[in-house]
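Chemist: the amino acid sequence is not available; the structure is as follows:
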C-alpha cells in the first residue's frame, strides 16, 4: 500500500498538477476530438523535398492561401506564441498547406523566420487549389477557406490524426465549440491555443510515463 502511494506521488501527481496549471482556460479534462481520423496528407510537393506526414506527430496545421507573404504577420504570431514554446518536443511540428506557385513566397517567409528561430519543425507542402479545397472539406469544419484557398485559423492534429479542439460541455457544464485558433489574434494564440497545446502535450507525456512504468 505504501509503495503504491509513493509511486503515485512520484509519477502521477506531478502530471495531474501540470494539467491543472497548464489548463487555466481550457476547462475540459481532456482536449476533445472535433473531427476523428482525418486523412493523411497526400504525397504533395514539400519545400524541403521530404515526405511530410501527420501520423505520429502533434501537428499545427494551417492553410496559408495565395498571399503567403502578405499574411506573414500571422506566421510570426504563430511562431512566437506557439512554435518557439513547444519546438523542443520531439514530435511537435508545424505544417502549412499552400497553393502551387507560392513556393518562392514560402521560402522567403521561412528565411525571415529563420533569423529568429530554428525552423526544423516548420514545413510547407503545396497542392492545387482544388486539392486543397477537397482536403479541407475532409476536416468537416464549420469555417471555410477564403477565395484564395486560405484561412487565418490553424488546427491541432494529434498523433492519431484526430482534429482536436473544444467541443461539448466543459467541466463547468457550459457548451463550448472551438475548431481552430485565429493567428491574427495574438491573444487567441497566447491564451486559448497555448493552453490547449499544453494540455495535449501533457496527455502524451502522461501516456509515455505510464508505458515506461509498465516496462519496469
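Modeler: It's in. This is a predicted model, so every value here is computed, not measured.
Chemist: could you use CA atoms for every contact and neighbour count after this?
Modeler: Will do.
Chemist: for the residue nearest to the spatial centre of the chain, helix, strand, or coil?
Modeler: Geometric centre of the chain, nearest residue: residue 60, 2.6 Å, by Cα atoms, centre = their mean. Classification of residue 60 using DSSP: H, G, I helix; E, B strand; the rest coil returns strand.
Chemist: residue contacts, it?
Modeler: 93-95, 154-157 (Cα atoms under 8 Å, 6 or more residues apart in numbering).
Chemist: let's see it at 6 Å
Modeler: 94, 155-156 (Cα atoms under 6 Å, 6 or more residues apart in numbering).
Chemist: and for residue 179?
Modeler: By Cα under 6 Å, 6+ apart, the residues touching residue 179 are residue 165.
Chemist: from residue 211, how far off is it?
Modeler: 30 Å (Cα to Cα, to the nearest Å).
Chemist: now do residue 102
Modeler: According to Cα to Cα, residue 102 stands 43 Å off from residue 211.
Chemist: of those two, who's got more company?
Modeler: Taking neighbours as other Cα atoms under 10 Å, residue 102 and residue 211 compare with residue 102 leading, 17 against 11.
Chemist: setting aside sequence neighbours, what's the nearest residue to the more buried one?
Modeler: With Cα to Cα, 6 or more residues apart in numbering as the criterion, residue 102 has its nearest non-adjacent residue at 6.5 Å, and that residue is residue 66.
Chemist: so what's the residue count around the one you found?
Modeler: Per other Cα under 10 Å, the neighbour tally for residue 66 reads 19.
Chemist: take the one below as the second:
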C-alpha cells in the first residue's frame, strides 16, 4: 500500500499538476481584445506598420522634454526586459516638427540599451487625433497630443488590455508615469501576449 502511494506521488501527481497548469495557460492565458481593429500608423509613415507585430504604442506629444521620464520608465521596466523577442516593437507617435527633440531623446535612451526597436512616427495634429480616437479607449490626449499611457497592440491590430480590472472597468493602457503600474501590471501582460504567440507558433509547427 505504501509503495502504491509513493508511486502515485512520484509519478501520477506531477503529470496531473502539469496538465492542470497547461490547460490553465491555454484557457486563461490570453489578454482580452478591447478594440478589434485599430488604425495603422502606415497612414502617417509608410515605412512602419502595426500589422504582424506586437506593438507597444505611445503618444509622447510635442513637449517631449517633459515626457522623458515616461520614456525612461518604459525603457527600463519594459523595453530592456523584452526587446530581444522577435516581432516586438515600440512605436511612439509625435507631431511633425519634433524631429530634433526625438533625436535627443533617442541619444539619451541609447546610453542604456540598444534602441533599434524604438520607432517614432511623425504626424499632423489632426492625423494623430484621428489615429488615437481609433483606439476607442476611455483615455484622451492632452493639449500637446500626449498621454502617459501606452497600449499593447497585437499582430492583428487589436488593442489588448484587461476587462473589469479590479472591478473598476477596463484597463486600456498602462501609465508610464507609474513604475508600480509598469511593474505590477504591464510586465505581466506583455509576458502573457508573448507566451500566447509562442504557444501558437509551437502548435502551428507541431501541426505541420
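Modeler: Structure received. In this text the structure is predicted, and so the values were computed from the model without any measurement.
Chemist: can you pull the TM-score for these?
Modeler: The TM-score (TM-score structural alignment, normalised by the length of the second structure) is 0.85; 191 aligned residues with a Cα RMSD of 2.4 Å.
Chemist: that older thread, looking at the contacts of residue 60 of the first structure, which is nearest residue 185 of the first structure?
Modeler: Nearest to residue 185 of the first structure among the contacts of residue 60 of the first structure is residue 155, at 14.4 Å by Cα to Cα.
Chemist: any idea how far the aligned partner of that closest one in the second structure is from residue 182 of the second structure?
Modeler: Using TM-score structural alignment, the partner of residue 155 of the first structure in the second structure is residue 151. Separation of residue 151 of the second structure from residue 182 of the second structure (Cα to Cα) stands at 12 Å.
Chemist: what number of residues lie near residue 106 of the first structure?
Modeler: 23.
Chemist: tell me which of the contacts of residue 60 of the first structure are still there in the second structure?
Modeler: Compared against the second structure with both residues aligned by TM-score structural alignment, their matches' Cα atoms under 6 Å, the contacts of residue 60 of the first structure retain 94, 155-156.
Chemist: just the buried subset of those residues, please.
Modeler: For these, a burial check counting by 16 or more other Cα atoms under 10 Å picks out 94, 155-156.
Chemist: all helices in the second structure, in order from the N-terminus.
Modeler: 2-7, 13-28, 68-74, 80-82, 99-109, 125-133, 179-181, 187-207 (DSSP state H).
Chemist: pick the most buried one from those helices.
Modeler: Among the helices of the second structure, the stretch with the highest mean neighbour count (mean count of other Cα atoms under 10 Å) is helix 68-74, at a mean of 19.
Chemist: against the first structure, where does that helix fall?
Modeler: Going by TM-score structural alignment: helix 68-74 of the second structure matches residues 72-78.
Chemist: rewinding a little: which one of the helices of the second structure lies nearest to residue 162 of the second structure?
Modeler: Nearest of the helices of the second structure (Cα to Cα): helix 187-207, 8.8 Å.
Chemist: hmm, back to that, hmm, who's touching the match of helix 68-74 of the second structure?
Modeler: Stretch 72-78 of the first structure has contacts (Cα under 6 Å, 6+ apart) with 183-184.
Chemist: check the fit of that stretch onto the second structure and give the mean distance.
Modeler: Compared with the second structure after fitting, stretch 72-78 of the first structure deviates on average by 0.4 Å (mean Cα distance after the TM-score superposition for the first structure).
Chemist: starting at the chain centroid, how far to that stretch?
Modeler: 15 Å (Cα atoms, centre = their mean, to the nearest Å).
Chemist: could you do stretch 43-62 of the first structure as well?
Modeler: Centre to centre, stretch against its chain (Cα atoms, centre = their mean), the figure for stretch 43-62 of the first structure is 12 Å.
Chemist: list the buried ones in it?
Modeler: So stretch 43-62 of the first structure, judged by 16+ other Cα under 10 Å, has buried residues 44-47, 52, 54-55, 57-62.
Chemist: so how many other residues sit close to residue 6 of the first structure?
Modeler: Using other Cα under 10 Å, residue 6 of the first structure has 11 other residues around it.
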